[in-house]
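In: How does the following fold in three dimensions:
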Amino acid sequence: MITVSAPPDTTVGELRASGHVQSSVKDEIRRNLLSALRSGRDPWPGILGFGATVLPQLERALIAGHDVVLLGERGQGKTRLLRTLVGLLDEWTPVIAGAELGEHPYEPITPASLRRAADLGDELPVTWRHRSERYSEKLATPDTSVGDLVGDVDPIKVAEGRSLGDPETIHFGLIPRAHRGVMAVNELPDLAERIQVAMLNVMEERDIQVRGYNLRLPLDVLLVASANPEDYTNRGRIITPLKDRFGAEVRTHYPLEVADEIAVIGQESETVAEVPEYLFEVLARLTRMLRESSSVDQRSGVSARFAIAGAETVAAAALQRSARVGEPESVARPVDLGTVVPVLRGKVEFESGEEGRELELLEHLLRRATAETVRERLGGIDLAPLVTAVEDGGQVVTGELVSAAELLASLPDIEVIDVIGCRLGARTAGERAAAVEFALEGLYLARRIAKETEDDGRTVYI
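Out: Reported below is the predicted structural model:
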C-alpha cells in the first residue's frame, strides 16, 4: 500500500547534494525492524499465532542479516509471513532510471548502467521505486530452469548483431532482477538439485555466473525460502551446500491456541453470508482434532485452509438456503456444518488403513468439535427448561431448507432462549435461530434430547 507519494525524479548529483545515504537491503530491513520494535509498532501485520515462537526467531535472523528458510507443514502461513517482509523495506528507494536491474544510482553494476554512469556523470537520471516492486516470488517446480532463476543468453539480442561474448546479450533471471530487494522461493526442495547448485554463488559470494560469461554482478538481495518437512527429508531435499548457506532455519507451526485458530479463519475466509463466531470455533476445533487423530497422516499435516474453506462452504450453504426459502438475511446455522464433510474430505490425507471410513471419521470428529464448543460457549447456563419444553411436545424443526422464521416459530416460549441468544450475541432473527439450534444440537450430542431426520430432509429435535 502506497502511503506517501514518490519523491520527484532527479539526478545522481542532486541526490548526493540532498544527503541521501545508500543502505544495503539487509541494513534497511534491520533498521526498519528495530525502529518498529522500539516504537511498539507491529512489524508483522496479519500474522497470527506466531508471536511467542516464530516471530522472535525470524526477527533475530533478520537483525543478524541472515538469509532464512521457513520449514513447516502446508497451510502454516509461511508464504504470508514471507510476503510481510516487504513492509520492512523503505517505502521509496532511488534507482537508475531505465536500468534493467533497478540499481542504486551510487552503485551501477550492469555493463549498460556502468557505461551510462561514466558518460552522464552527475546528470545520470534517477527515479524512485516503491517497496512493493522490490519483492519477487517464485514457486519452485521441477521444470524451473537455471535461466528462470539466474539468467541465460538472449537469442534476440544476439540476432540484433551483438557477439556471443558480449555480456549485454544476457537475459537476467528472477534473482538478479530482485537486486536491492527480497527474493522468495516457495517449496525450495522441489527444485532439481542441479538448479539449487546454480544458487550457491548467490548465497555465498553474492554474484551470479551465466554459462561461460565472465560476468560478476555484486547482488544486494535478501534470499528467503519455504520448505515442507516431508519434502525436505524424503521426496525432495535441499542440497547440503545450499542448506549450509542459509543463515537461519525457522520452524513454523499451526496455531497453538483455539483463539488463534479462530482468528485465522475469520481473517482469511471470504464468506458470502454471516457466520457466527461459535461456528468458526467448531471448525477450528475440528481442524485441531484432525491434527491429533491417529487416523490422519500427520506427516502431511492438516492445513489452515481446511477450516478456511469450511467456513466459506458453511456461508455458501446459508446463502443458498436464504435464496431458496426467501429469507431476507443469510446467517449460517449448525445444520450447515454438515455440508463441509463431503466437500472437504479430499483436503485431509488419511492413513491407508482408514480407506472407506473417511466420511465416518470426519462426521464423528465434527460431532465432538460441536459438543466441545457448546460446553465452552454455553457453560453455566441451565438448559433444563429447554429440555423439559422439548420433551413436553415442543418439537423444534430445522433443516437445510427451513427458514429462521420457521425455526423460531416452533420454539417454546421460555426465558432460557433469550439467555442463550444474549450469551451468543444474537440480535437478529437469523442469529437467534442459529443460537438456539446450536444449543439444541449440544443437548442432542449430550443425549439429553433426541433428533430425527424426516424424509423431506427436515430435522426435528424431540
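In: Please make it C-alpha for all contacts and neighbour counts, starting now.
Out: Fine.
In: what's the helix or strand containing residue 60 in contact with?
Out: Residue 60 belongs to helix 54-64 when assigned by DSSP states H and E. With contacts defined as C-alpha atoms under 8 Å, 6 or more residues apart in numbering, helix 54-64 is touched by 26, 29-30, 33-34, 67-68, 247-248, 250-252.
In: The structure of the following sequence is requested for comparison with the preceding one:
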Amino acid sequence: MAEGRYLSDELTIHYGMIPRTNRGIFCINELPDLAERIQVGLLNIMEERDVQIRGYKIRLPLDVYVVASANPEDYTNRGRIITPLKDRVGSEIRTHYPLTIDHEIMIMEEESSKMLTDGLDVTVPQFMKEIVAEVTHLARSSNDISQRSGVSVRVTVANYENVLSNASRRALRLKERQVVPRVSDLEAIIASTSGKIELDTVGDVKEERVVKKLINGAIMSVFGQYFEPKEFEQLVAGFERGLNVQVGDDMPSMEYVNQLSKVGGLSKAIDKLSGRGNPATIASTVEFILEGLHLNRRLNKDAVGGKTRYRR
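Out: Alright, predicted model coming up:
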C-alpha cells in the first residue's frame, strides 16, 4: 500500500456513502431497484445503527436518518423490498395525486418550464388552466386508462407546456405580441399525453381517440362551472338565422374581433370570463364558449383543413 501501510491498517479504510452521511439524512430513490444483497446491508444500519467495514474488525456507530422512496409493488416488476427491511421501516407515508383542481394548477404553474418569450406577453385565462388540469383528473378516473399505472402530475405539466408553446408558435408566425392559449391549442396535448398513459381497453382503441374524449369532457366540465347553455339563447338564435363562425389555431386574433361584431349574445359571457383587454384574450374566450355550446349540443361543428366552422 501507499506510505508503507498494510491493508489491515485502519487508516486505509474507505468509508462508504452512508458512513460519510453521519449526523445527516441519507436518501434512497426507488428502494426496490436495489439488489437484495445491498438491501441486506441496510438491516444493521436501521436496526443496530452502526456499520461494519468489510475486511476490518471495526464497527462504527451511526446517527443517520434514512429516507427511501418506492412505488407500490404492483406498479413495477423490477424488484421488491425484502421483508426484513420492511420490518425495520419506522413509518410509511403514502403520497397521492392532487385531490383538487386548484392544487393541480398550483403544481402545474410551479413545475412548468418558463419559456423565453422576449417581446411577447403571455396570458393564460383561468378557464384554460382549469381545462388542462381537468384533463388529468378525468384520466385518473377513466375506464379506458390503466389506473394501476396511474396518471401523474407530469402529464398536467407537459400538457400545459405544450399548450403554451403552441400558442407562442402562433403568435410568432402571425407577428402578434399577445400569447393567449385557445381551445384549438388543446390538440397539442395529444402528443404529450399519449406517451404518459397506459390504455386498459379491449380491442384496437387508439390513444388519440381516448385523449380527445378526455379533452371534450374537460371542456364540457369547465364550461358547466361558468355557464348554463340557456344563457346563450340569443346567440343560438343568431346561428339559426344562418350565422356561422370560423375559428382555427392559426387564425389572427383580430379576425375573431371582426367576427364578434356580427355575433350577438356574447358580451356578458366575455365579461364574465374577464375576456376583455386584448384581441388574443377575446379569441380564446370566443373559442371556449363556442366549443362549450357545441359539446352541449347547441351548435354543430365542421372541421375542414385545419379550420373549424360552427353553425346551427
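In: hmm, back to that, now, which of the contacts of helix 54-64 of structure 1 sits nearest residue 147 of structure 1?
Out: Closest approach between the contacts of helix 54-64 of structure 1 and residue 147 of structure 1, by C-alpha to C-alpha: residue 67, at 21.9 Å.
In: now residue 168 of structure 1, nearest residue through space, not along the chain?
Out: residue 111 (6.9 Å; C-alpha to C-alpha, 6 or more residues apart in numbering).
In: so that neighbour touches residue 167, yeah?
Out: Yes: assessed by C-alpha atoms under 8 Å, residue 111 of structure 1 is found in contact with residue 167 at 7.4 Å.
In: can you tell me which residue in structure 1 aligns to residue 129 of structure 2?
Out: Aligning on TM-score structural alignment places residue 129 of structure 2 opposite residue 280 in structure 1.
In: Which parts of the stretch 301-450 of structure 1 are strands?
Out: With strands called from DSSP state E, counting those that start in this stretch, the stretch 301-450 of structure 1 shows them at 396-398.
In: Tell me where it has helices.
Out: With DSSP state H, counting those that start in this stretch as the criterion, the stretch 301-450 of structure 1 has helices at 304-325, 340-344, 358-378, 384-391, 404-409, 415-423, 429-445.
In: Filter the contacts of helix 54-64 of structure 1 down to just the buried residues.
Out: Burial by neighbour count, 16 or more other C-alpha atoms under 10 Å: within the contacts of helix 54-64 of structure 1 this picks out 26, 29-30, 33, 67-68, 248, 250-252.
In: Inside helices: which ones of these?
Out: If you go by DSSP state H, these have 26, 29-30, 33 in helices.
In: In TSV, list these along with distance to residue 78 of structure 1.
Out: Formatted as TSV, these follow (distance: C-alpha to C-alpha, whole Å):
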residue	distance to residue 78 of structure 1
26	20
29	19
30	20
33	19
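In: nearest to residue 200 of structure 1, of these?
Out: Out of these, the member with the shortest distance to residue 200 of structure 1 (by C-alpha to C-alpha) is residue 26, at 18.7 Å.
In: Number of residues surrounding residue 293 of structure 2?
Out: 23 (other C-alpha atoms under 10 Å).
In: I misspoke; the intended subject was residue 102 of structure 2.
Out: Residue 102 of structure 2 has 13 nearby residues by other C-alpha under 10 Å.
In: coming back round to it: is it possible to get CSV of the buried ones among the contacts of helix 54-64 of structure 1 that adds distance to residue 178 of structure 1?
Out: Converted to CSV, those look like this (distance: C-alpha to C-alpha, whole Å):
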residue, distance to residue 178 of structure 1
26, 13
29, 15
30, 18
33, 20
67, 14
68, 16
248, 20
250, 22
251, 25
252, 25
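In: What is the nearest of those residues to residue 219 of structure 1?
Out: residue 26 (12.0 Å).
In: which position in structure 2 aligns with that closest one?
Out: When structure 2 is aligned by TM-score structural alignment, no residue sits opposite residue 26 of structure 1.
In: Which strand or helix spans residue 301 of structure 2?
Out: Going by DSSP H and E, residue 301 of structure 2 is in strand 300-304.
In: buried sites along that strand?
Out: 300-301.
In: Would you mind getting the angle between the following helix or strand past that strand and strand 300-304?
Out: Downstream of strand 300-304 of structure 2, the next assigned helix or strand under DSSP H and E is strand 307-311. For strand 307-311 of structure 2 against strand 300-304, the angle by axes from the mean of the first three to the mean of the last three C-alpha atoms, to 10 degrees is 160 degrees.
In: Quick one: classify residue 128 of structure 1 as helix, strand or coil.
Out: Secondary structure, DSSP: H, G, I helix; E, B strand; the rest coil: residue 128 of structure 1 is strand.
In: what about the closest residue to it other than its chain neighbours, is that helix, strand or coil?
Out: In space, and not counting its chain neighbours, residue 128 of structure 1 is closest to residue 94: 4.5 Å by C-alpha to C-alpha, 6+ apart. Secondary structure for residue 94 of structure 1, judged by three-state DSSP, is strand.
In: quick revisit: more neighbours: which of residue 111 and residue 167 of structure 1?
Out: residue 167 (17 against 14).
In: What does that one correspond to in structure 2?
Out: Per TM-score structural alignment, residue 167 of structure 1 is aligned with residue 10.
In: ok, now residue 460 of structure 1?
Out: Under TM-score structural alignment, residue 460 of structure 1 pairs with residue 309 in structure 2.
In: any idea how far residue 238 of structure 2 is from the residue nearest to its match when sequence neighbours are not counted?
Out: Spatial nearest neighbour of residue 309 of structure 2, excluding adjacent residues (C-alpha to C-alpha, 6+ apart): residue 246 at 4.3 Å. As judged by C-alpha to C-alpha, to the nearest Å, residue 246 of structure 2 and residue 238 of structure 2 stand 15 Å apart.
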